[in-house]
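Novice: sharing a model prediction with you, sequence too.
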Amino acid sequence: MKTSIIGFPRVGELRELKFATEKYFRKEITAEELEANGKELRKKHWQLLVDQGIDFIPSGDFSFFDTTLDTAVLLNIVPAKYQELKLSPLETYFVLARGYQGEAGDVKALAMKKWFNTNYHYMVPEIDDHTELRLVGDKIFTIFNEAKEYGITTRPTILGPFTLLKLATYHGKKRAEDFYEAAIIAYAQIFDRLADLGCEWFQIDEPALVLDLSPVEVQQFKALYQKLLTKKGSLKILAQTYFGDVRDTYQELVDLPFDGIGLDFVEGRKTLSLLEEYGFPKEKLLFAGIVNGKNIWKNNYQDTLTLLERLQSVRHIVLSTSCSLLHVPFTLANETALPKEVTNYFAFAVEKLAELNDLKKIVEDKNRNKDLLSTNSALFDQERFSRNEQVAKKVKALTKADFIRLPALTERAVIQKEKLNLPILPTTTIGSFPQTKEVKQNRAKFKKGEISEDEYTAFNKEKIAECVAFQEEIGLDVLVHGEFERNDMVEYFGESLEGYLFTEKAWVQSYGTRCVKPPIIWGDVSRSKPITVAYSKYAQTLTDKPMKGMLTGPVTILNWSFPREDISLRESTLQLALAIQEEVLDLEANGIEIIQIDEAALREKLPLRQTDWHSEYLDWAIPAFRLVHSRVQPTTQIHTHMCYSEFADIIQDIDNMDADVISFEASRSNLNILDALKAIDFQTQVGPGVYDIHSPRVPSVEEIEGTIHNILNKLPIEKVWVNPDCGLKTRGVPETEASLKNLALAAKKVRGGV
């Protein structure tokens, strides 16, 4: 019995990579120093895996920004506009991720989307008819050699050609299948070079196999690998899947001459039944994903052993994680505030390595390691979640009427237009303003007890006043208070909700250098006091213009938390919806006429297979949002916001959320969502993002004007809002102010021309 993992968190135990990369962006360290930092982290992580007894250690899972982008760059999938800048390879890499504005030119970043059903974001490869897919990089080889220098033989990993080409966007006539032959040549060259370096195993990730695939796509996958695997020589190839089961391609997958196949037994609902029905080749290794790579609860060893007993017909099993450990925090070792009786139930990335080792020992000799099993079993023999009967009764008492807002949307629109008296193309922002060093220091000092609550609040009010004055100065129509009191859009709310636990340093990478610290749902959720009312009410006193109250919606709070495992996601979400509903009604009672309830992560837990979308998710997720705002007055305008996902295929469900205004991230995806909105005659007012806030570049007035005109070519002007594509907390002050000035001016110029 051996152990393996698919990937490991790369930002470091204390976000070392994040801070080093951001220093490089600020030109505080050189490219060589950044590379040295990465090398040191890789060495540390490989040694940790060795020390924890992991037999198959991956390399290639490390990245300075995103591994999908790494694969694209390795294979020359770099559009000409980036190559024409004539920058160094590392500079070009970051330009693809962040955009560029300087002497060499002005280009936007690649589009960014959610990675399957996770909160991680990947850079979308961009391919046109002139793309020459070929092996041009050597990172995968140098890192393999780097590990060998430390005496560690790794299993290099790369995103497979089928998934890579399926996830890419295409400009021109060519499509994925037109690049298969070039991909075969490039991947075969990788095979040869790795074999020459003494590599034994090579991991090819094909997570797209867990999606709904057409018969044509299944045959394309089969034909692609029938050709490619004839060129593997002595190299052993692991086909790694995750995030679900491979019901559409299982038979093709096991029949192809892979040496190992990685299957997910955690999220793969049909994985076990597929093996039992169709069998598994005796000569192949099954990399069984039995330790959850996406949640932080400890593995139930007895349940896992029961599963493994049903796999007795499989001759060679490697114990593995269900997906990369990128999606969980690094280690519990840094959590000193939570009591032991709580942390006993948790397993972060490092602890999951220990779980694999424990399971290996128990499988090899259960009698000798019975203490490991009994200690683990004891945790699952007792109640661990706290229940609130009053909350449970409220959820149970909900009726259909609680999810319906009256009057209807069209009638409300007339009432709100008269009440708010906004111009055409009203301008606003998504909510947050830059979190400067001083803002973060103020919050840190308060948490440490170094300043009083009055001092903390006074500072925040000063920043709010500055923020409101700036927005009025540049002429925005609907203002925000800037959210200077908030650490994270989910953690901030969780801190004021009963039933939540919080970590100190349990960071998880969201994209690039952006990390989040998801709270943990430990019990039934309820609101014990108002959360946002005081600051929103104060901000409204500073202006005669409408001030948006800013809330995070129940689905996003759930999806960006580590959820319980003892009750359904539906029940947890409805608990959250009732809590946020109380906050909505308090804001309304205190004179806030526009309330934004963000559902940035609405799509995140959408099942990967379309047949399960409604029954397993949308049929309760959409009503949960409606529950939050169903009791407000017709004059109160409800906004929501969504970002960095593909929404076109659920656009009707989004319209059914019955918000009055929805803002979308659309700038990086070239406003593609507009066609979907037009196709269904989208009823809700909409604010497609007119510029990308995840890039430091400042869009010109003319650029934003052009974007607004593109929007108006497809949507009626009376339904269009003008706003950035997301919150501004991660941006610097100068670029934010310049961009918003240009946004406001562009909107005024377009208004003047209609």
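Specialist: Received, thanks.
Novice: alpha carbons only for contacts and neighbour counts from here, please
Specialist: Will do.
Novice: look up how far Glu91 lies from the spatially most central residue of the chain.
Specialist: With distances taken as Cα atoms, centre = their mean, Asn119 lies nearest the centre of the chain, 1.9 Å away. Noted for Asn119: a distance of 26 Å to Glu91, by Cα to Cα, to the nearest Å.
Novice: just Leu194 next, same as before
Specialist: According to Cα to Cα, Leu194 stands 26 Å off from Glu91.
Novice: so the two - more neighbours on which side?
Specialist: Set Leu194 next to Glu91 and count neighbours by other Cα atoms under 10 Å: Leu194 wins out with 21 against 15.
Novice: looking at this, that one is in a helix?
Specialist: Yes. Checked against DSSP: H, G, I helix; E, B strand; the rest coil, Leu194 lies within a helix.
Novice: next, the closest residue in space to it that isn't next to it in sequence: secondary structure please.
Specialist: Of all residues not flanking Leu194 in the chain, Phe141 sits nearest, at 6.8 Å (Cα to Cα, 6 or more residues apart in numbering). Recorded secondary structure, Phe141: helix (three-state DSSP).
Novice: now Ile521
Specialist: Going by three-state DSSP: Ile521 is strand.
Novice: use this one as the comparison:
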Amino acid sequence: MKTNLLGFPRIGGNRELKKASEKYWKDQITANELIQVGNELRKENWLLQKSAGIDLIPSNDFSFYDQILDASMIFGCIPSRFHGVKRSKSDVDLYFAMAKGIQKDGFDITAMEMTKWFDTNYHYIVPEFTKNQSFELLSLKAVEEFKQASDLGIFTKPVLISPVTYLYLGKEKEEGFHRIELLDRLLPVFFELLEQLALAGAEYIQVDEPCLSLDLSDRERTAIVSLYAQLAEKFPELKIILTNYFDCYGDNLETVLQLPVYALHLDLIRCPLQLDDILESPAFTGKQLLSLGVVDGRNIWKNNYEASLDLIKKASQKVSKDKLCIASSCSLLHTPYDVDLV
């Protein structure tokens, strides 16, 4: 069975990212020096995972602030009050202005709203949408990091926030529309990004869809069906790993099992019973690989191997081993980098 990590801690063993970010905010180091710290941390993380024998090593799981803000930069979803910053300052300055606000160099702009990342202690910067919202491929971060890993001889699995989850987690800044209606405008940008990744040599793509753990409306489920149908049509060569975490698929399971994706990821720590639901469902054909999230991504304790093996054995009784993958339940972002340093 392959092994699959959904994401890796980005702060560094000695909190290098936090220290460097704070120095940058105080104008004690340059943007290039901050970027170099990020380059070194990613390199260390990839090499560590490779030495541990991980098969599906993530890229684009690194962030200087949070992954949803990264997506806003990638999709070019910049609130109008930051357009002056975009025109006159670097992308790094724009990024942190959106996260923290900016009160210097003639600017006095409030930050974007921050809210909790599901039920974790992490937060994300809430995307802001208008009725006539436009999108553009503003950042090639995901492509650049894939290439950076490739230069080390490590062919990673880029991690992308789904356009549906991205819109779902945002908010309308004016009345008269629903943000999910913007999907048709966002998809061309998302597809352009996938084209760039495919050209760079990407084979596996992890599409994070954590909104599937929530109660969705028919409109939102329809948007998900449309997204993955188009992905299968436009990118048949890419192995899409549909990734949900923090809970079961719940009432969305029937929809999910009919999606034309290469693999389904299951958070079997938060919801082990969903494995039975899937294995017993008439809609599950066994053609999709199951990524079994049996290693707790939110717990400081050692893995419960008996519980993990029970779930793996149950799956392997009904699914061939080449269609199973052992994975972390969610990104390891939520765990200590090294317990010896705690």
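Specialist: It's in. It should be emphasised that the depicted structure is a prediction, and the values quoted were computed from it without experimental measurement.
Novice: thought the residue nearest to Leu194 of the first structure was touching Ala195?
Specialist: No. With contact defined as Cα atoms under 8 Å, Phe141 of the first structure does not count as touching Ala195 (10.3 Å).
Novice: overlap of the contact sets of those two?
Specialist: Listed as contacting both Phe141 of the first structure and Ala195 by Cα atoms under 8 Å, 6 or more residues apart in numbering is no residue at all.
Novice: buried residues in stretch 265-274 of the first structure?
Specialist: In terms of neighbour count (16 or more other Cα atoms under 10 Å), stretch 265-274 of the first structure has its buried residues at 265-268, 270-272, 274.
Novice: make a markdown table out of these and add secondary structure.
Specialist: Output for these, formatted as a markdown table (three-state DSSP):
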| residue | secondary structure |
| --- | --- |
| Phe265 | coil |
| Val266 | coil |
| Glu267 | coil |
| Gly268 | coil |
| Lys270 | coil |
| Thr271 | helix |
| Leu272 | helix |
| Leu274 | helix |
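Novice: leaving out chain neighbours, which residue sits closest to the counterpart of Asn121 of the second structure in the first structure?
Specialist: Using TM-score structural alignment, the partner of Asn121 of the second structure in the first structure is Asn119. Nearest non-adjacent residue to Asn119 of the first structure, counting by Cα to Cα, 6+ apart: Ser510, 6.0 Å away.
Novice: test my guess that that neighbour contacts Val516.
Specialist: Yes. Contact status for Ser510 of the first structure versus Val516: in contact at 6.4 Å, counting by Cα under 8 Å.
Novice: look through the second structure and tell me its longest helix.
Specialist: Secondary structure assigned by DSSP state H gives helix 31-51 as the longest helix of the second structure.
Novice: the helices in the stretch 1-150 of the second structure, which residues?
Specialist: For the stretch 1-150 of the second structure, the helices defined by DSSP state H, counting those that start in this stretch occupy 16-25, 31-51, 67-74, 83-88, 91-100, 141-150.
Novice: out of the ones you listed, which is closest to Val225 of the second structure?
Specialist: helix 67-74 (21.1 Å; Cα to Cα).
Novice: element containing Glu583 of the first structure?
Specialist: Assigned by DSSP states H and E, Glu583 of the first structure belongs to helix 569-589.
Novice: ok, then the element right after that helix?
Specialist: Using DSSP H and E, the next helix or strand after helix 569-589 of the first structure towards the C-terminus is strand 594-598.
Novice: ok, now how distant is the residue located most distally from the centre of the second structure from Phe96 of the second structure?
Specialist: Distance from the C-alpha centroid of the second structure peaks at Gly106, with 34.7 Å (Cα atoms, centre = their mean). Gly106 of the second structure sits 16 Å away from Phe96 of the second structure when distances are taken as Cα to Cα.
Novice: again, but for Phe62 of the second structure
Specialist: Applying Cα to Cα to Phe62 of the second structure and Phe96 of the second structure gives a distance of 15 Å.
Novice: the more surrounded of those two?
Specialist: Phe62 (25 against 17).
Novice: which residues touch the closest residue to the more buried one other than its chain neighbours?
Specialist: Among residues not flanking Phe62 of the second structure along the chain, Arg10 sits closest, at 5.7 Å (Cα to Cα, 6+ apart). Shown in contact with Arg10 of the second structure (Cα under 8 Å, 6+ apart): 17, 41-42, 62-63, 333.
Novice: do the same with Tyr24 of the first structure
Specialist: So Tyr24 of the first structure contacts 30-31, 34 (Cα under 8 Å, 6+ apart).
Novice: from Leu90 of the first structure, how far out is it?
Specialist: Distance of Tyr24 of the first structure to Leu90 of the first structure, computed by Cα to Cα: 11 Å.
Novice: so what sits against both of those two?
Specialist: Ala31.
Novice: what about Thr131 of the first structure, neighbour count?
Specialist: Look at Thr131 of the first structure: counted by other Cα under 10 Å, it has 15 neighbours.
Novice: Pro79 is in contact with that one, correct?
Specialist: Yes. In this structure, Thr131 of the first structure is within contact of Pro79 by Cα under 8 Å, at 7.1 Å.
Novice: residues in the first structure aligned with stretch 228-246 of the second structure?
Specialist: Stretch 228-246 of the second structure maps onto residues 225-243 of the first structure, going by TM-score structural alignment.
Novice: same question for stretch 22-30 of the second structure.
Specialist: With TM-score structural alignment as the criterion, stretch 22-30 of the second structure aligns to 22-30.
Novice: chain center to the matching stretch, what's the gap?
Specialist: On the basis of Cα atoms, centre = their mean, to the nearest Å, stretch 22-30 of the first structure sits 25 Å off its chain's mean C-alpha point.
Novice: in it, which residues are buried?
Specialist: Buried residues in stretch 22-30 of the first structure, counted by 16+ other Cα under 10 Å: Tyr24.
Novice: gap between the two ends of that stretch?
Specialist: Taking Cα to Cα as the criterion, the two ends of stretch 22-30 of the first structure lie 11 Å apart.
Novice: and for stretch 259-278 of the first structure?
Specialist: Stretch 259-278 of the first structure: ends 18 Å apart by Cα to Cα.
Novice: hmm, who's touching it?
Specialist: 236-247, 250-251, 253-254, 283-292, 311, 321-323.
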